[in-house]
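Enquirer: Dropping the sequence and predicted coords here.
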Amino acid sequence: MSCPICAKPTDPKTRPFCSRRCADVDLAKWLSGDYAVPSREPEDIEAAIEAVENLPPKPH
């Protein structure tokens, strides 16, 4: 298995990365939103919130 950041062989201590540095680079990408999954719907978050608020109440 190779490191997803630099393609070097992985280290069992930091798997799936080769080093702590590559693990930190990956974490920074997650935190900055580089790995965000694009949304197809709804385009406008406010419209989505409004749609949920207007749903009829569920019987309990």
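Expert: Arrived safely, thanks for sending.
Enquirer: switch to C-alpha atoms for all contacts and neighbour counts from now on
Expert: Fine.
Enquirer: Please, where are all the strands along this structure?
Expert: Secondary structure of the chain (DSSP state E): no strands located.
Enquirer: Where is the longest helix in it?
Expert: Ordering each helix of the chain by length in residues (DSSP state H) puts helix 20-32 first.
Enquirer: Can you mark which positions in it are buried?
Expert: Within helix 20-32, the residues scored as buried using 16 or more other CA atoms under 10 Å are 22-23, 26.
Enquirer: let's bring in a second one:
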Amino acid sequence: MPVVNCPTCQKKVEWTEANKFRPFCSERCKQIDLGAWAEEKYTIPGAPADDDLIPDQDNL
């Protein structure tokens, strides 16, 4: 059975259906990661989006 590191605390976690929090080791680590996403701590590298290319909803 595969073993992965928890993305939050790096604890070894078995990747099985019995682990309902996979790839996390616990509900706590899962919530910490969700909070980081909500606070926009994770970003995808790349050029910023050009807002001029997005149509304005009022002008459709």
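Expert: Thanks, I have the structure now. The shown structure was predicted, so the numbers you read here are calculated from the model rather than taken from an experiment.
Enquirer: Need the TM-score between these chains.
Expert: Once superposed, the chains reach a TM-score of 0.62 (TM-score structural alignment, normalised by the length of structure 1), with 49 aligned residues with a CA RMSD of 2.1 Å.
Enquirer: average gap between the longest helix of structure 1 and structure 2?
Expert: Using mean CA distance after the TM-score superposition for structure 1, helix 20-32 of structure 1 ends up 0.4 Å from its aligned counterpart in structure 2, as a mean over the superposed pairs.
Enquirer: elements contacting that helix?
Expert: With contacts defined as 3 or more CA pairs under 8 Å, 6 or more residues apart in numbering; DSSP states H and E, helix 20-32 of structure 1 has no helix or strand neighbours.
Enquirer: so stretch 27-39 of structure 2 corresponds to what in structure 1?
Expert: With TM-score structural alignment applied, stretch 27-39 of structure 2 matches the range 20-32 in structure 1.
Enquirer: would you list every one of the helices in structure 1?
Expert: 20-32, 45-53.
Enquirer: Perfect, that will be all.
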